[in-house]
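K.L.:
Got a predicted structure plus its sequence, pasted below:
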Amino acid sequence: MASKRPILKAIEWAKLAERVPEGQKPKLASFRAKSDGYLRRVMANPEQAPKIDWAYYKKWVPIPGMVDTFQKQYESLQIPIPADTLTSSIDAQESQVKDAIAKFKSESNARIKSFKEEADRIAALLPYEQMTMEDFAEAHPELALDRTPRPTNKLFVRLLCAEVSYCCS
């Protein structure tokens, strides 16, 4: 009956604790205590089961053939270790998450670069207190008041009507 001790990966508790939200830290501490207790219990036992002295039992058990039957059953006993079916799916999820993180990181770096360029452009502008309306229109054409006379420019028509009524009254 050869049993193998399960191979345990080292858990990096410090890195895990950095990623856990504050509200979940007590649950992480509880999980760590349970994990450490389980590991201590596993490590306290020997890797191989102790050998049974069958000759001793044959000598002292009065029923003939009983020890031989037990020995045969004990040696034929096979405890199956369940097949690992989840590690491959976890590894696949990990690679997908890493790809998503890399994509998000590259997109974020591109956004940061564009924001820095915009901040540098704004820093290079004339201060708003010193700008004229023409300077503002040149710096921000999408925000500037369009004073070009066009029939479709409703704001211009309203301003023109207001000026005319002010001048004529």
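P.N.:
Sure thing, it's come through.
K.L.:
Going by C-alpha atoms from here, please, whenever you check contacts or count neighbours.
P.N.:
Fine.
K.L.:
neighbouring contacts of the strand or helix carrying D135?
P.N.:
Using DSSP states H and E, D135 maps to helix 133-139. The contact list for helix 133-139 (C-alpha atoms under 8 Å, 6 or more residues apart in numbering) reads 125, 128, 143-145.
K.L.:
okay, now the one to match up with it:
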Amino acid sequence: MAARRIAKSTINWTALAERVPENQKPNFQVFKAKSDGYLRRVFSFPENPPKLDWAYYKERIAVAGMADNFQKQYEALKVPYPEDKVSKDIDALEKSVKSEISAFVAESNKRISEYEHEINRLKKLVPYDQMTLEEYRDAYPEKALDPINRPTFWPHLPEDQLGYKAADAVAEKDH
């Protein structure tokens, strides 16, 4: 992979800042400052090593061949560009996250359609203050009083029924 000089930051900081939660804003600012500082340090150095006047050194150095040896070593020097070891992992992670996102969106759209169906059903109901007991039983069979199939004691509250156990008592028993 050939090394290339980055001309500017490729990060869209404003788009990224919009997605950062309020409680993480200070950490985000510290991260951005470190990134900007690193970018400034990189830009403070020249892209290529300085060109040397080897003829000047060959004239001034008394040891024969030393300047030629240094020139050969200087020109052979290549600073290795770091190998990209994480891009494929990031790409795989991005694909898996995209599939999770699309699954979440599909599930959310399904829930939205169910909720819209329920809203439409509720809008079609007679208002509660105008509803008879029979209409209430038809609309909410699980909540309506059913003295034949599910007889209850007056005042028909759950805590007044036989076999009722408080939720906190059940929780204590489970521990």
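P.N.:
Received, thanks. Owing to the predicted nature of the structure, the values given are computational and were not obtained by experimental measurement.
K.L.:
returning to that earlier point: what's the closest of the contacts of helix 133-139 of structure 1 to I52 of structure 1?
P.N.:
Of all the contacts of helix 133-139 of structure 1, I52 of structure 1 sits closest to L125, with 88.6 Å by C-alpha to C-alpha.
K.L.:
From M133 of structure 1, how far out is the nearest residue to that closest one once chain neighbours are set aside?
P.N.:
With sequence-adjacent residues excluded and distances taken as C-alpha to C-alpha, 6 or more residues apart in numbering, L125 of structure 1 is closest to A139, at 7.7 Å. As judged by C-alpha to C-alpha, to the nearest Å, A139 of structure 1 and M133 of structure 1 stand 10 Å apart.
K.L.:
Name the residue in these two with the higher neighbour count.
P.N.:
A139 (16 against 12; other C-alpha atoms under 10 Å).
K.L.:
quick one: the counterpart of that one in structure 2 and L16 of structure 2, what's the gap?
P.N.:
By TM-score structural alignment, A139 of structure 1 lines up with A139 in structure 2. According to C-alpha to C-alpha, A139 of structure 2 stands 48 Å off from L16 of structure 2.
K.L.:
and if you look at K32 of structure 2?
P.N.:
For K32 of structure 2, the distance to L16 of structure 2 (C-alpha to C-alpha) stands at 10 Å.
K.L.:
So which of those two has more stuff around it?
P.N.:
Taking other C-alpha under 10 Å, K32 of structure 2 and L16 do not tie; K32 has more neighbours (15 against 10).
K.L.:
how far away is N23 of structure 2 from A64 of structure 2?
P.N.:
67 Å.
K.L.:
That'll do, ta.
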